[in-house]
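J.: build me a model:
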Amino acid sequence: MTKEPVIVIENLRMSYGGHQVLKGISLKVSQGEVIGYIGPNGAGKSTTVKILLGLAEGYSGSVRVLGTDIVDGGVEYKRRIGYVPELADLYDFLTAREYLTFVAELYGIDPERADLKAEKLMDLFGIWGVYDSRIASYSKGMKQKVLLISSLLHNPDILFLDEPLSGLDANSVMVVKELLAQLALQGKTVFYSSHIMDVVEKVSSRIVLLYDGQIAADGTFEELRARGQDTSLEGIFNELTGLHDHRRTAETIAQWVQEG
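T.: Below is the predicted model:
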């Protein structure tokens, strides 16, 4: 018997102020997949994620997450998902200990158990020494690590990541890339949105390219590469979106800067 996909999107449409952002996308995601969800700015990536998280209303179509039709507004499925947004406001006046145990309690985790787990994860991410320091004193990379830890504390079945490597040093990037592979081996699903093509290429078991509110390509990196002449994901992205004039655009900008 085939398991039901953990995410099922059918004919999803969304508009803001008369502008149609999503134009009828349909997508099924299975357990254990690492989905690289890519596309140019304004393609509808963040809108899709916000709908899946139950943070955006007014869409049409059907969206099921972990067997739940999210239009019902239930919160139970949200206990089984984790989220790292591209831009997040942390409570800077709190320490990491206070913030992480607070987040864990929202998911129903015992505070003492949450504290032990958070402290261990802080140590593994190399920032245990600031566990009791106020988040306001953290660097961008340290804050990003706290966000990652907060998304993992409750052992989610699905992890939504929007530019999760922002601000991380090279060693931490390597750790996170390997972590995603390990989570997939545990049967967890990762929905990964990023503009860093080489990372998407390396971590994703499947790549979905969104362009102008529609799915322009969907498959493994090898399947996407077979469709075009370029061998890199960045090149494939440019081919599928028709963005070929980077050099000419850069030359024109440089010229206008000089003449201005």
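J.: going forward, measure contacts between C-alpha atoms and count neighbours the same way
T.: Noted.
J.: what about the residue nearest to Lys120 when sequence neighbours are not counted, how many residues nearby?
T.: Closest residue to Lys120 in three dimensions, ignoring its sequence neighbours and counting by Cα to Cα, 6 or more residues apart in numbering: Trp128, at 7.8 Å. The local packing of Trp128 (other Cα atoms under 10 Å) involves 17 other residues.
J.: now do the contacts for Trp128.
T.: Trp128 makes contacts with 119-120, 122, as judged by Cα atoms under 8 Å, 6 or more residues apart in numbering.
J.: let's see that with 10 Å instead.
T.: 96-97, 118-122 (Cα atoms under 10 Å, 6 or more residues apart in numbering).
J.: most neighbours out of the residues you listed, which is it?
T.: Of the contacts of Trp128, Ala96 is surrounded by the most neighbours, 29 neighbours in total, counting by other Cα under 10 Å.
J.: now show me the structure for the sequence below, then we'll compare the two:
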Amino acid sequence: MIEITDVSKNFGGRTVVRDLTLQVPEGKIFGFLGPNGAGKSTTIKMITGILPLDSGSIVINGTDITTDPLKAKRHFGYVPDKSDAFLRLKGREYLNFIADIYGVPEDQRNDRITYYTEQLDINEALEDQLHTYSHGMRQKAVLCGVLLHQPDVWILDEPLTGLDPKSAYTLKKLMREQADAGKTIFFSSHVLEVVEQLCDEVAIIDKGELRFQGEMHELKEEFREGKTLESLFLELTGDA
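T.: Here you go, the predicted model:
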């Protein structure tokens, strides 16, 4: 579970996130939506400890990201929107490095590296350096790294960007499997059709403030009145 309570963040005198309160439950795929500049990426960077909070608190599976960041970070796996770190490492070196950070035993890591790289179809590129990978292949490598320590919480920022249709399908299947196993999937995306298809619950923010949080069926009740998810999103973010 992710608990965000009264969180705010300012940059250069401008409030980017204002008094945001969210509870992201276990066992669900939670969609986090908003237009460009709404504060989505800033929120995600605060959840993951990349950016400090100006006020409020964020607790991940009972551990505060500010007061005990190392313990909190062991609970989650994070897929950023840009996979451009450690580019001089070979694919296998990168995955072993991530496994070392999380203390994954050698026998388990080898089995998981084999399984997930075959699932995402990058097993034949593991001896190549990451800088030779396409954006989509780097994204797959990061996804494999996230899965190695079997985190209870997934934090995914536009994870489908650059993935081919087969890999996108595999990722969506893995997300559903993890949610069904009781884990927390926090998923940010601009692709409303994927959100409608995949998510159990959604939150919509605009200008740093929460506009809606609820289960997909609550949004779908609005669809019966002739509204699409796209039109409802535009209405809630003031762009209709």
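J.: got a TM-score for the pair?
T.: Comparison of the two superposed chains (TM-score structural alignment, normalised by the length of structure 2) gives a TM-score of 0.94, and 239 aligned residues with a Cα RMSD of 1.6 Å.
J.: where do the strands of structure 2 begin and end?
T.: 2-11, 14-24, 29-33, 55-60, 63-64, 76-79, 153-157, 184-188, 201-206, 209-215 (DSSP state E).
J.: what is the fourth one packed up against?
T.: This points to strand 55-60 of structure 2. Contact here means 3 or more Cα pairs under 10 Å, 6 or more residues apart in numbering; DSSP states H and E; on that basis strand 55-60 of structure 2 packs against strand 2-11, strand 14-24, helix 40-47, helix 69-73.
J.: in space, what's closest to Asp212 of structure 1 - neighbours in sequence excluded?
T.: Ala43 (4.9 Å).
J.: counterpart of the residue nearest to Lys120 of structure 1 in structure 2?
T.: Correspondence of Trp128 of structure 1 to structure 2, assessed by TM-score structural alignment: Asn123.
J.: same check, this time on Lys45 of structure 1
T.: Under the alignment (TM-score structural alignment), Lys45 of structure 1 maps onto Lys40.
J.: work out which residue lies at the spatial centre of structure 2.
T.: Nearest residue to the geometric centre of structure 2 (Cα atoms, centre = their mean): Leu156, 1.4 Å.
J.: now do that one against Met137 of structure 2, distance only.
T.: Shown here: Leu156 of structure 2 relative to Met137 of structure 2, a distance of 16 Å by Cα to Cα, to the nearest Å.
J.: what of Ile58 of structure 2?
T.: Distance of Ile58 of structure 2 to Met137 of structure 2, computed by Cα to Cα: 31 Å.
J.: of the two, which one has the most company?
T.: When neighbours are counted by other Cα under 10 Å, Ile58 comes out ahead of the other of Ile58 of structure 2 and Met137, with 27 against 22.
J.: kindly provide the distance from the more buried one to Gly49 of structure 2.
T.: Computed with Cα to Cα, the distance linking Ile58 of structure 2 and Gly49 of structure 2 is 9 Å.
J.: joint contacts of the two?
T.: With contacts taken as Cα under 10 Å, 6+ apart, Ile58 of structure 2 and Gly49 have 65-66, 72 as neighbours in common.
J.: what's the burial count for the counterpart of Glu163 of structure 1 in structure 2?
T.: Matched by TM-score structural alignment, Glu163 of structure 1 corresponds to Glu158 in structure 2. By other Cα under 10 Å, 17 other residues sit near Glu158 of structure 2.
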